[in-house]
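Student: I'll drop the sequence and a predicted model, then ask my questions.
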Amino acid sequence: MHIRNVEISDDSIRLGQFLKLSGLAEDGGHARALLEAGEVTVNGRGETRRGRQLQNGDVVAVGGEKARLVTPVTG
């Protein structure tokens, strides 16, 4: 299964925001509905917290689609 990389400019992002940014959810209401229905996984584990902080390399999946968070290289 193909995993799409989604780059952000900060070091972390909340799950609800990432769902919208990555295109896994159409908008905030859709993201909330997906989470409440238990359809979202982070690194293979079910997640229902919209405010969960994601870190570089985390993989979020909804149905058959997956997106990996990529943050800027620091240093």
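Tutor: It's in.

Student: CA atoms for contacts and neighbours, from now on please.
Tutor: Noted.

Student: OK, contacts around the nearest residue to residue 43 once chain neighbours are set aside?
Tutor: Nearest residue to residue 43, sequence neighbours excluded (Cα to Cα, 6 or more residues apart in numbering): residue 59, at 5.1 Å. Residue 59 makes contact with 42-44, 66-69, according to Cα atoms under 8 Å, 6 or more residues apart in numbering.

Student: then this one, side by side with the first:
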Amino acid sequence: MQQLDFQLERDFVELNQLLKLAGLCDSGGAGKALVASGDVHVDGVVETRKTCKIRAGQRVEVGDVRIDVVAG
């Protein structure tokens, strides 16, 4: 499994934007489609809210990629 650390510079980032910023998709729209597919897990639970707020301390998993969100 590939692990990425994402440095959060503000209070939260929307899930679709996180996927874009982490390089897992090319745009926010592609991020929304990825979330809608049911392949995105937040803290071990399938997340279907495309713009849910992701905060420091949370973990996002897509396929074999894990993103740990850390305070910047």
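Tutor: Looks like it came in fine. Everything quoted here is computed from the prediction, not taken from an experiment.

Student: Quantify their similarity with the TM-score.
Tutor: Here the TM-score for the pair of chains, by TM-score structural alignment, normalised by the length of the second structure, is 0.87; 72 aligned residues with a Cα RMSD of 1.3 Å.

Student: on that earlier part again, quick one: which two of the contacts of residue 59 of the first structure are the most distant?
Tutor: 44 and 69 (14.1 Å; Cα to Cα).

Student: ok, those two, which is more surrounded?
Tutor: A direct count of neighbours by other Cα atoms under 10 Å for residue 44 of the first structure and residue 69 places residue 69 higher, at 21 against 11.

Student: Give the equivalent position in the second structure for that one.
Tutor: Residue pairing (TM-score structural alignment): residue 69 of the first structure is matched to residue 69 of the second structure.

Student: Look up how far residue 61 of the second structure lies from its match.
Tutor: Remark: distance between residue 69 of the second structure and residue 61 of the second structure (Cα to Cα, to the nearest Å) = 11 Å.

Student: what's the answer for residue 41 of the second structure, then?
Tutor: Counting by Cα to Cα - residue 41 of the second structure and residue 61 of the second structure are separated by 5 Å.

Student: More neighbours: those two, which one.
Tutor: residue 61 (21 against 17).
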